[in-house]
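Colleague: following is a predicted model, sequence given first.
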Amino acid sequence: MTITNMKNTLDARSMRGARLLQISHVFGLVSLLIQAPALVETNFDPYVSKFQRIIDLARLVLEPQKQEVTDKTFKIEFVLDMQLVAPLYAVAHRCRDPVIRREAVYLLKHRPWREGLWDSSLAAVTAEKIISLEEESLVSVTSCHDVPEWARIRNVDVEFDVEGRLGKIKYTRRRAEDNGTMEEYVDQMQW
């Protein structure tokens, strides 16, 4: 039975839970399919439709909560388990389709919340920096195929100075000249 068939029998809270479960399933499936001894970032490209599915489900989960906000002030919601932040961050980082990854960033930014150690605002800032770094030297990005392997960021490690609202992002990427040798980089970001 799909979620569409269950709409008439589930209350709003149960529908939210079912959608979160589907997000977890799709996220886990893509993660399992991609595992390889030598990770090649272009291996994520065939899963654009799966990333879009995560976005569609996340939008449905977040939309009712958006209506509950009546003014410009937001309270930070906190839950202990992983629900949306990690999958949306993964979509923004690993899916190189420009529309889908920016939608993931939008959903992370639209309302601040925390899931365990994952903070949606910091995940959004980090994802925006990754997108910027990957696309900065490319002429035009209209699909995932426009982002070559050498431009793709991997092994991301972030340190934040919360008081100074600064961050340091460490990452690796392949050298453009030979597309094989990995190099480590450090860059600054502000949030």
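Modeller: Received, thanks.
Colleague: please make it C-alpha for all contacts and neighbour counts, starting now.
Modeller: Noted.
Colleague: Three-state assignment for the residue nearest to Asn155 when sequence neighbours are not counted, please.
Modeller: Spatially, and ignoring its direct neighbours in sequence, Asn155 is nearest to Tyr171 (5.3 Å; Cα to Cα, 6 or more residues apart in numbering). Judged by DSSP: H, G, I helix; E, B strand; the rest coil, the three-state class of Tyr171 is strand.
Colleague: what's around Tyr171, how many residues?
Modeller: Using other Cα atoms under 10 Å, Tyr171 has 17 other residues around it.
Colleague: that one touches Glu159, doesn't it?
Modeller: No: contact criterion Cα atoms under 8 Å: Tyr171 and Glu159 do not qualify, at 11.7 Å.
Colleague: so Val139 versus Arg174, what's the distance?
Modeller: Val139 is 19 Å from Arg174, where distance means Cα to Cα, to the nearest Å.
Colleague: neighbour count winner among the two?
Modeller: Neighbours of Val139 and Arg174, each counted by other Cα under 10 Å, are more numerous for Arg174; the result is 19 against 8.
Colleague: tell me the contacts of that one?
Modeller: Applying Cα atoms under 8 Å, 6 or more residues apart in numbering to Arg174 gives the contacts Glu149, Trp150, Ala151, Arg152, Gly180, Thr181, Met182, Glu183.
Colleague: what about the first one, neighbour count?
Modeller: Look at Glu149: counted by other Cα under 10 Å, it has 19 neighbours.
Colleague: so it sits against Leu39, correct?
Modeller: No: if you go by Cα under 8 Å, Glu149 and Leu39 don't touch, sitting 10.9 Å apart.
Colleague: follow-up on the earlier one: mark which of the contacts of Arg174 are buried, thanks.
Modeller: The neighbour count (16 or more other Cα atoms under 10 Å) marks Glu149, Trp150, Ala151, Arg152 as buried among these.
Colleague: correct me, but the last one touches Ser137?
Modeller: No: using Cα under 8 Å as the test, Arg152 is too far from Ser137 to be in contact (11.4 Å).
Colleague: so which strand or helix has the spatially most central residue of the chain?
Modeller: Nearest residue to the geometric centre of the chain (Cα atoms, centre = their mean): Tyr89, 2.0 Å. Under the criterion of DSSP states H and E, Tyr89 resides in helix 85-94.
Colleague: how long is stretch 27-43 from one end to the other?
Modeller: This stretch, stretch 27-43, spans 15 Å end to end (Cα to Cα).
Colleague: put this next to the previous one:
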Amino acid sequence: MCHEEPAVRHAVVALSSLHEDLEVRGAPLSRENLSLAHHRFALGQYGRSLGVLNERRNSQDPKFRDIVLTCCLLFVAFEFMRGQYQLALSHLRQGVCIIEEARSSHDGLTVSTNMETAEKSLQAAMARLETYSVFFGLDPVARLGQAPTDWSLIKFSTVSEARNAFDMVLAQAVRFLSATYKFPLKERLPILHPELAEMQIKANFQMSQYLRQFNYSALQPQDKKEERGINLIRLQHLQFSITLQTVLSDDDRFIFIGYLEEFKRIIALCKTISNSFAEENPTGTRPKLLLDVGILPSLLLVGWKCHEFPVRQQALALLEAWPHREGIWDSRLLALFLKQLLHVELGTIQASGDPQSPMRMSTTRCLRFDQGERTATLHYETGNCGEYGPQSKVILFEEDIQ
């Protein structure tokens, strides 16, 4: 496509230029800096790609949809790297709508290149980005097909088959989570939302049935990449299982106490996956950019919700040891968030005078950034503990992100 289509070529060059700068400077929190030649050049190439697409917007070329979808995925990655998350999510939604429109009108997306593998890869990339973007406020649209109702007939012969099936299970889980997140935390009770409780039961059932058949398939990895793929499936299955089981609760300060072993398992899997990237490279370095989701959301879950501070500190250490980005997730931003959160909760323990105080698990509401992403506000509240009543504080912090 780069040889044949100017729009794709300019989009690839734009992304490549930002990626080159990322490899040179590492993965700083600083975003676009137009004083840097790489950034100015990249933005110019990005604009040229958009311009070519705009000129052909009324094209009857049967390949045009493929071109738009490919550029859309490249734009999503480009905007993530610039830190322009709203623009990235807008491109992502557009790409997902293209897939949905094609599926509904032609009974499945057909790419004009007749490259079935490319078709599936584009769909999978878009769907996986959309899956995790629900945690950033994006409503899910993609329908990757319905997960099987009778899992006893399923046996995976390849890691790719297992991952594709897991994507369908995640699609159902994400629709439930998206519906749940529309309600304030205090209103997330099954008794208040019986329809959500039913969705939760179905999603949990699909997750458990999938794991049973995944284990039954006993996949044997052919190389390091497939071994990592198996570990990623296990990691993300564990992460989503915990989230699904605990999300319908109006106070999550205590509900995670029983998940310590699962959190430790997440840490172990994240270490294995992180090390596998370094083992593949003769220099022992790991990539600074992944378009697919890896370990970051799982480490955030442990660092945020686990009751054992040593385990949470392990999650923070892993984030700091590998500065990189996975789609919309930024390891340095997550590390910054967890540092502030641990600071708040350690301060709460000291204030209560009781190291076993349940107050130590603050109910964190959200982390908000200003438009320039120079400052952030951590909103949280603590629970009751003896003579200490509920507290509500706002922590403002400004990070030197150059």
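Modeller: The structure has been received and is ready for your questions. Owing to the predicted nature of the structure, the values given are computational and were not obtained by experimental measurement.
Colleague: TM-score of the superposed pair?
Modeller: Once superposed, the chains reach a TM-score of 0.78 (TM-score structural alignment, normalised by the length of structure 1), with 181 aligned residues with a Cα RMSD of 3.1 Å.
Colleague: show me what Val40 of structure 1 aligns to in structure 2.
Modeller: Aligned by TM-score structural alignment, Val40 of structure 1 pairs with Asp252 of structure 2.
Colleague: pull the contacting residues for that match.
Modeller: Thr246, Thr363.
Colleague: which bit of structure 1 covers stretch 105-112 of structure 2?
Modeller: By TM-score structural alignment, stretch 105-112 of structure 2 lines up with nothing in structure 1.
Colleague: how about stretch 78-89 of structure 2?
Modeller: Following TM-score structural alignment, stretch 78-89 of structure 2 has no partner segment in structure 1.
Colleague: kindly report the same for stretch 39-49 of structure 2.
Modeller: With TM-score structural alignment applied, stretch 39-49 of structure 2 matches no range in structure 1.
Colleague: pull out the buried residues from that stretch.
Modeller: Buried-residue list, stretch 39-49 of structure 2, by 16+ other Cα under 10 Å: His39, Arg40, Phe41, Ala42, Leu43, Gln45, Tyr46, Gly47, Arg48, Ser49.
Colleague: ok, stretch 120-136 of structure 1 next?
Modeller: Judged by neighbour count using 16+ other Cα under 10 Å, the buried positions of stretch 120-136 of structure 1 are 120-131, 134-135.
Colleague: with structure 1 superposed, average distance for the helix or strand where Arg234 of structure 2 lies?
Modeller: Assigned by DSSP H and E, Arg234 of structure 2 falls within helix 224-246. Averaged over the aligned pairs, helix 224-246 of structure 2 sits 0.9 Å from structure 1 after superposition, using mean Cα distance after the TM-score superposition for structure 1.
Colleague: run through who's touching that helix.
Modeller: With contacts defined as Cα under 8 Å, 6+ apart, helix 224-246 of structure 2 is touched by 159, 163, 166, 173, 177, 200, 203-204, 207, 211, 221, 252, 255-256, 259, 262, 266, 269-270, 273, 276, 280, 294-295, 298, 301.
Colleague: show me what contacts Thr363 of structure 2?
Modeller: By Cα under 8 Å, 6+ apart, Thr363 of structure 2 lies in contact with Asp251, Asp252, Arg253, Tyr380, Glu381, Thr382, Gly383.
Colleague: now do Leu84 of structure 1
Modeller: Leu20, Ile23, Ala58 are the contacts of Leu84 of structure 1 under Cα under 8 Å, 6+ apart.
Colleague: please repeat the previous calculation with a cut-off of 7 Å.
Modeller: Leu84 of structure 1 sits next to Ala58 when contact means Cα atoms under 7 Å, 6 or more residues apart in numbering.
Colleague: residue in structure 2 paired with it?
Modeller: Leu84 of structure 1 maps onto Ile295 in structure 2, by TM-score structural alignment.
Colleague: need the strands for the stretch 151-300 of structure 2, in chain order.
Modeller: 289-290 (DSSP state E, counting those that start in this stretch).
Colleague: can you give me the helices in it?
Modeller: Remark: helices assigned in the stretch 151-300 of structure 2 by DSSP state H, counting those that start in this stretch are 159-181, 194-217, 224-246, 260-280, 296-305.
Colleague: with respect to Glu130 of structure 2, which of those lies nearest?
Modeller: When the helices of the stretch 151-300 of structure 2 are compared by Cα to Cα, helix 159-181 sits nearest Glu130 of structure 2, at 9.3 Å.
Colleague: which residue range of structure 1 does the closest one align onto?
Modeller: On structure 1, no counterpart of helix 159-181 of structure 2 exists by TM-score structural alignment.
Colleague: and that helix, what other elements does it pack with?
Modeller: On a contact count with 3 or more Cα pairs under 7 Å, 6 or more residues apart in numbering; DSSP states H and E, helix 159-181 of structure 2 meets helix 194-217, helix 224-246.
Colleague: now that helix and helix 224-246, what's the angle there?
Modeller: Relative orientation of helix 159-181 of structure 2 and helix 224-246, computed by axes from the mean of the first three to the mean of the last three Cα atoms, to 10 degrees: 30 degrees.
Colleague: in stretch 241-255 of structure 2, which residues are buried?
Modeller: Judged by neighbour count using 16+ other Cα under 10 Å, the buried positions of stretch 241-255 of structure 2 are Ser241, Ile242, Leu244, Val247, Leu248, Ser249, Asp251, Asp252, Arg253, Ile255.
Colleague: returning to what we had before: from the contacts of Arg174 of structure 1, which land in strands?
Modeller: Using DSSP state E, the members of the contacts of Arg174 of structure 1 that fall within strands are Met182, Glu183.
Colleague: can I get the contacts of Arg174 of structure 1 in a markdown table with distance to Ser14 of structure 1?
Modeller: As requested, these are arranged in a markdown table below (distance: Cα to Cα, whole Å):
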| residue | distance to Ser14 of structure 1 |
| --- | --- |
| Glu149 | 41 |
| Trp150 | 43 |
| Ala151 | 41 |
| Arg152 | 38 |
| Gly180 | 47 |
| Thr181 | 48 |
| Met182 | 45 |
| Glu183 | 46 |
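Colleague: any idea which of the contacts of Arg174 of structure 1 is closest to Glu115 of structure 1?
Modeller: Arg152 (26.6 Å).
Colleague: go ahead and confirm the closest one touches Leu133.
Modeller: No: under the criterion of Cα atoms under 7 Å, Arg152 of structure 1 is not in contact with Leu133, lying 8.4 Å apart.
Colleague: just give me the match in structure 1 for Gly383 of structure 2.
Modeller: In structure 1, Gly383 of structure 2 lands on Arg174 (TM-score structural alignment).
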